[in-house]
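>>> sequence plus predicted model, see below.
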Amino acid sequence: MMSDEATGPSMTPRMSLDVEPARDLVRITLAGFFAPGDIARFVAARDAAHRELRCAPNQHLTLVDIRAMHIQAQDSVDGFRAVLANPDTVSRRIAFVVARSLARLQIKRAASGRDAGYFTTIEDAEAWLFER
């Protein structure tokens, strides 16, 4: 498990990534407010997590918990959209656990075109990921 447990104000970007190679699953938790440099750090951590997988490229599942993520600036939304659209790292399915807020609308825009599900609980997201 990789973790960036920063202390300080809730606006501080925080991330954790956990890989379950036996299930082809990457669990990601993002919180706070992300600037472009923070997104670059996230991409590096995500790429390291992907190297722990045993499945073929693009065959993994991703569960992303963003319930504690703040509304992001437009350049950050665009940055996450580019991350999600990268065909080299796209997952077979991606589930987002989101709070009912504007952040939910932002992630739906950023993940448009993806086989993505949006849930309010981790249990529902995981059930959807593994239903097929």
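Cool, the structure landed.
>>> C-alpha only now, for contacts and for neighbours.
Will do.
>>> can you identify the element that follows the longest helix seen in the chain toward the C-terminus?
Determined from DSSP state H, the single longest helix within the chain is helix 36-50. On the C-terminal side of helix 36-50, the closest following helix or strand by DSSP states H and E is strand 61-69.
>>> outside of that next one, which residues touch it?
The contact list for strand 61-69, computed with C-alpha atoms under 8 Å, 6 or more residues apart in numbering, reads 24-33, 91-99, 103, 122, 125-126, 129.
>>> for comparison:
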Amino acid sequence: MGGFFDGATIVSMKTERVRVIAALPCPANAHITLCDIRQMKIQSQERVQDFARLVGGDDIRSKRLAFVTGASLARIQAKRLTDRPGVEFFSNPDTALNWLREPEAAIDGGAR
């Protein structure tokens, strides 16, 4: 994801997200998600709140969600989206993918 977002784009994103996730062969909320936001610009407070509702909603929730971030300000802004378990932030996409693929015990109770 990159650039600046407006409210209509986020609504459209949510609609598409619901459609795509409903078509996955796994049980509800058992999917994992990698979200690469290295090209995302700093968003307005209103857009951050829209994204927080999108990410933090219980309607469709990834079992694990890995954000790949770039600039430190964007990373700080992304960390404000949610504090729920199963969300981590990375600067390297390969490290994020490895974390997403780790067994549950390694994530919930083991050292990374």
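Yep, it's here. These numbers come from a predicted model, not from an experiment.
>>> tell me how far the residue opposite Met40 of structure 2 in structure 1 once aligned lies from Thr120 of structure 1.
When structure 1 is aligned by TM-score structural alignment, Met40 of structure 2 is paired with Met69. Using C-alpha to C-alpha, to the nearest Å, Met69 of structure 1 is found at 13 Å from Thr120 of structure 1.
>>> looking at these two, which is more packed in?
Taking neighbours as other C-alpha atoms under 10 Å, Met69 of structure 1 and Thr120 compare with Met69 leading, 23 against 15.
>>> how near is that one to Arg27 of structure 1?
Met69 of structure 1 is 15 Å from Arg27 of structure 1, by C-alpha to C-alpha.
>>> now do Ser112 of structure 1
20 Å.
>>> same question for Arg93 of structure 1.
Taking C-alpha to C-alpha, one finds Arg93 of structure 1 at 12 Å from Arg27 of structure 1.
>>> do Ala56 of structure 1 as well
Relative to Arg27 of structure 1, Ala56 of structure 1 is positioned 18 Å away (C-alpha to C-alpha).
>>> of those two, which one has the most company?
Arg27 (20 against 8).
>>> structure 2: which residue goes with that one?
If you follow Arg27 of structure 1 across to structure 2 using TM-score structural alignment, you land on a gap.
>>> looks to me like Arg27 of structure 1 is in a strand.
Yes: under DSSP: H, G, I helix; E, B strand; the rest coil, Arg27 of structure 1 falls within a strand.
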